[in-house]
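[1] okay, here's the prediction I keep looking at, along with the sequence it came from:
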Amino acid sequence: MRRVAWIAGIVLALALGLAGCRTATSAGSTPVATARVEMPPSYRFDPPVITVKAGTTVTWHNSDHFTHSVRLLDGSGVEKVAAPGESVSITFNDPGEYEYDCSFHPRDMRGKVIVTE
């Protein structure tokens, strides 16, 4: 019984340690001027921070093997779900900073769209 508890403890410690390695944050990321964001097989948005002009439609493409979403964290309720191989788009008309995450993987997948005039 002790052996099972010991193995379970090791598995838990490894899982917690590895989970922290995948956590993506937008803090400190250099904005990239693009209207396309990839969701590669690594539970992240690439690039994590983008900049676009007002009126631009941003497209996220899911090239992962899992379903992901793009959920704006501005209280607007905007959330788009993309199955593997699908793309979703959101048009940003107003200047500002729009943080977003994947509602299925909010701890690992976070990003930001910076909209300029």
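    Perfect, I can see it now. Treat the numbers as computed from the prediction; the structure is a model and nothing was measured. Numbering: from 1, shown residues only.
[2] contacts, neighbours, all on C-alpha from now
    Noted.
[3] does residue 104 touch residue 68 like I think?
    Yes: at 6.3 Å, residue 104 counts as touching residue 68 under the criterion of C-alpha atoms under 8 Å.
[4] okay, one more to line up with it:
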Amino acid sequence: MRRIQWIVAAALAALTACGGATSPLGGGGDGGGGGGASPVGHVTVGNIFFRSAHNGSQNPAVDTIAAGESVTWTWNAAGSHTVQSTGVPPEIFRNSVVMAGANDTYTVTFRNPGTYSYDCAIHGSAMTGTIVVQ
């Protein structure tokens, strides 16, 4: 069992070294924390939680923003996590690598009103959140 954990950890570390993030298909975004609108929403990514900096909600973290505004997820400690939209259609936004370093960020600009659910691909339903865009 430990050997499998080590192999998974090594693979995640290799992916992390690749860097970058995908642009969302419908929501817009830059994936790197720079450029675009200044983030209004801010979500902290912890050991096994997403927490809204706006209202303190956690798993699910819920943030409400206006169309055209951004949300930034910031990792608060070392630990492997991702941010990916869930629901229909899938993958409106998703960072392309496993983020593992403290202070790593991922930013998405939401251009269209709607409710966008997300989770961590590694922890699934243990780490969830929702962005409501008005």
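    Sure, I can see it. Just so you know, these numbers come straight off a predicted model, no measurement behind them.
[5] quick revisit: neighbour count for residue 104 and residue 68 of structure 1, which is higher?
    Shown here are residue 104 of structure 1 and residue 68; by other C-alpha atoms under 10 Å, residue 68 has more neighbours (27 against 15).
[6] was I right to think that one contacts residue 81?
    Yes: counting by C-alpha under 8 Å, residue 81 is a contact partner of residue 68 of structure 1 at 6.0 Å.
[7] what separation do you get for the most centrally placed residue in structure 1 and residue 74 of structure 1?
    Centroid-nearest residue in structure 1, with C-alpha atoms, centre = their mean: residue 109, separated by 3.0 Å. Distance from residue 109 of structure 1 to residue 74 of structure 1, counting by C-alpha to C-alpha, to the nearest Å: 16 Å.
[8] average offset between the top strand by length along structure 2 and structure 1?
    The longest strand of structure 2 (DSSP state E) is strand 124-133. Superposed on structure 1, strand 124-133 of structure 2 shows a mean distance of 0.5 Å to its aligned residues (mean C-alpha distance after the TM-score superposition for structure 1).
[9] what stretch of structure 1 does that strand fall on?
    Using TM-score structural alignment, strand 124-133 of structure 2 lines up with residues 106-115 of structure 1.
[10] next, the distance between the ends of that stretch.
    Stretch 106-115 of structure 1: ends 22 Å apart by C-alpha to C-alpha.
[11] now stretch 89-97 of structure 1: buried residues?
    89-90, 92 (16 or more other C-alpha atoms under 10 Å).
[12] in strands only, show me these.
    Filtering the buried residues of stretch 89-97 of structure 1 for strands - DSSP E - leaves 89-90, 92.
[13] closest to residue 64 of structure 1 among those?
    residue 89 (16.9 Å; C-alpha to C-alpha).
[14] structure 2: which residue goes with that closest one?
    Using TM-score structural alignment, residue 89 of structure 1 pairs with residue 107 in structure 2.
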